[in-house]
Structure formats: C-alpha cells, structure tokens
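My questions are about this predicted structure, shown below with the sequence.
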Amino acid sequence: MSSEAQKLHASFPSASFPRRFVSWVYDFLVAVAIIMLASALALLFAALLTTFSWLVLPEGMDHAAWLAQGPWYSLYLITVVAAFFGWFWKRSGQTLGMRAWRLKLQNYDGSRLTSRQVFIRLLTCCAGLGNLWVLVDVKNRRAWQDYAAQTEVVTLSKEANQLFYWNEL
C-alpha cells in the first residue's frame, strides 16, 4: 500500500460496537459453515481409515464418537477457525463480515498486521467477546484484542471499502 493510501486508511473513525457486533454475527455464520466443512472432512478421513482397516472402531462406536473422544478433534477445529480469521486479518485486514460492514483491522498508521499481531489477536479475542470492551471504552472504541495487539478496527467509507477491495485483488 502506498504512503498516500496508508494516510487515507489511517484517518477513518474507530468502529462502533453495533457495527462490530453485526460483523461478528456474519463471521460467526461463516465460521459455522467452515466448521461443518472441516467436520465433514474429518469424518471422511475417519471413514477412509476404517475402510482400509487402518482403524477398527470398538463395537457400538461410530466415526463421530471416535473423533470426539480425545482433544485432537477440538484442536483441529480451533486451528481451522483460527487459520480462517488469521489469514483474512493478515492478508487484507477484513474478514467476510468485516468487508460486508465496511470494517478494517489495521495498525494505527493504516498498515497491515504482522503475523505476531494476528497471533496476539487470536489469543486475546475470546471468540469475539473482547469486543464487549468497546461498550466500556467509549472514548477510544477499542476491544481487548485491539489493545493487546496494538491495532484498531476502523469504519471505512463506501468508496474506500470498494477501492481497498479492488486494490487487494
């Protein structure tokens, strides 16, 4: 991004709680779809293991029960969802919900997040509950994860959102 574009993106207002919330709902629905797809792939993997007799399930246990019996399946799903959010935050600063509601995650100067900042946000966002802090921090309108990662979420104008999107493609 050019320095002129960075100045443009650094000058937008902080995102309000209602806008963050509707973006979170949108992204939650996308995350549910991704979890469903990841679960289908995990079930397919378990079915292939049993088909080739590499895995023999105990009597009365199905593939879903086998997946759910240890921590690995939960860790797998958490990793898939974290990779989804992390990739969008790192690549463009906008998830699908953020794009729809004209929100952008950025550094204070308008630049993209580093991998370290993305990781910190993933650890501190509390599945989106960190955004509730925006209701308390009325002046700055920043969430826990914003403070922890030293980032901000801004509301883009319609024009800037379109311009930003097409420049990223």
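Cool, got the structure. Numbers count the residues shown, from 1 in each chain.

Please count neighbours and contacts with C-alpha atoms only from this point.
Will do.

Contacts only, for the nearest residue to Phe21 once chain neighbours are set aside.
Distance criterion C-alpha to C-alpha, 6 or more residues apart in numbering; nearest residue to Phe21, sequence neighbours excluded, is Asn131 at 7.9 Å. Neighbouring residues of Asn131 by C-alpha atoms under 8 Å, 6 or more residues apart in numbering: 17, 20-21, 125, 142-145.

isn't there a helix covering Asn131?
Yes - membership of Asn131 in a helix is supported by DSSP: H, G, I helix; E, B strand; the rest coil.

May I see the buried residues of the longest helix along the chain?
When the chain is parsed with DSSP state H, its longest helix is helix 17-51. Across helix 17-51, burial judged by 16 or more other C-alpha atoms under 10 Å covers 17, 20-21, 23-24, 26-27, 30-31, 34-35, 38-39, 42-43, 46-47.

Over to stretch 86-101?
Judged by neighbour count using 16+ other C-alpha under 10 Å, the buried positions of stretch 86-101 are 86-90, 92-99, 101.

next up, a second structure to put side by side with the first:
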Amino acid sequence: MTDLSSLPKAGFLRRLGALFYDFLIVIAIEMIAAGIVIAVLQALMKFQLLNLGPYADIADLLDNHPIWSHVYLLYLVVVWVSFYLYFWGKAGQTLGMRAWRLKLIDKQGNYVTNIQIIVRLISSLFGLANLLALFGKRGLQDIIARTEVIVLPQAN
C-alpha cells in the first residue's frame, strides 16, 4: 500500500480540470434541487395551500420575498456543501477529482474531517484560492484547512 502523503501534489491545471468537471455536476444537482422546490410550490398552489399574494409567479416569490429568497438561497448552499461533504468525506474524491486522478487527504494521508471540508470550502473563494497552486502546488484552502490534493498513480 502506498503512503498517500508521499504522492505528488496536484498542480494548477489538474485542479482546474477537476473543478470544471465538478462545476458542471454541481450545476446539474442545483437545477434538480431548484426543480423540486418549484414542483412543491406549484403543488401547494394547485391545492390552494399557498397564496402568492403580490408576487407574479413562483420565480418572483423566490427572488424577491424578504424571507423566502433567503431560505431558498440557504437551501441551495446546503445542497452545494452537501455534495462536497459527501464525496470528500466518503472517498476523498469528487467525480471530477476521480476523472483527473486526484484525492483530498489531510497532512497525515487520512481522509479529511467534516470540519476540514467546511473550512476548505469557505476558504476556497469559489475556486479562486487554487491560483496559489501556480506557485507551490497548494491552494490557499489547503494551507488553511491543513489538507493536500495529491495525484494518484495510474491503475495498471
């Protein structure tokens, strides 16, 4: 068994490739999550359990209501964070990272904790913190969360 912490660190282009793959997947998941909310609200309207009041339609309600717009945004953020909590917590890899043979580990070569994942997501600045990897193969989020992104060897 290979000591994971001894494997090479991921550079900027590999990180960018995985980030792009994951971006497409997360957008699709967010669209499904949004569709679920809209379907539920439509059903509530159909059975007259929801009155839109001054709002023209459901999109207007979700965009402009002083409470619902914030609840909806929080819901979408929770969906986004859950994607990373699940994949990084379960295997240290998102689907994009798997395609690029990358893995997220802690400094000792173990799986990362949920706290490290949350800290990493907050400090990633939506991927911009990876720019630091241009200079040292570690993103700002890796330094702050005490994690590393490694390149896995090719399977035989």
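Perfect, thanks for sending it. Note that the structure is predicted; figures quoted are calculated from it, not measured.

re the thing from before, now the contacts of Asn131 of structure 1 in a markdown table, with distance to Ile78 of structure 1?
What follows is these, written out as a markdown table (distance: C-alpha to C-alpha, whole Å):
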| residue | distance to Ile78 of structure 1 |
| --- | --- |
| Phe17 | 25 |
| Arg20 | 22 |
| Phe21 | 21 |
| Cys125 | 13 |
| Arg142 | 25 |
| Ala143 | 21 |
| Trp144 | 20 |
| Gln145 | 18 |
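
Tell me which stretches of structure 1 form strands.
103-106, 152-155 (DSSP state E).

Quick one: residues contacting the residue nearest to the spatial centre of structure 1.
The centre of structure 1 sits closest to Phe85, judged by C-alpha atoms, centre = their mean, with a distance of 2.4 Å. By C-alpha under 8 Å, 6+ apart, the contact set of Phe85 of structure 1 is Thr95.

at 10 Å instead, please
With contact set as C-alpha atoms under 10 Å, 6 or more residues apart in numbering, Phe85 of structure 1 has these partners: 27, 31, 91, 93-96, 118, 121-122.

Same question for Ile38 of structure 2.
32, 44, 58-59, 62.

hmm, try it at 8 Å
Ile58.

Map it onto structure 1.
Counting by TM-score structural alignment, Ile38 of structure 2 lines up with Leu43 in structure 1.

distance of its match from Met36 of structure 1?
Distance from Leu43 of structure 1 to Met36 of structure 1, counting by C-alpha to C-alpha, to the nearest Å: 10 Å.

Format the strands of structure 1 as a markdown table; extra columns: distance to Trp54 of structure 1 and mean neighbour count.
Putting the strands of structure 1 into a markdown table (distance: least, C-alpha to C-alpha, whole Å; neighbours: other C-alpha atoms under 10 Å) gives the following:
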| stretch | distance to Trp54 of structure 1 | mean neighbour count |
| --- | --- | --- |
| strand 103-106 | 45 | 26 |
| strand 152-155 | 48 | 24 |
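
looking at those strands, which is closest to Pro13 of structure 1?
When these are compared by C-alpha to C-alpha, strand 152-155 sits nearest Pro13 of structure 1, at 5.4 Å.

Now the closest one on structure 2. Mean distance?
Here the mean offset of strand 152-155 of structure 1 against structure 2 after fitting is 0.4 Å, by mean C-alpha distance after the TM-score superposition for structure 1.
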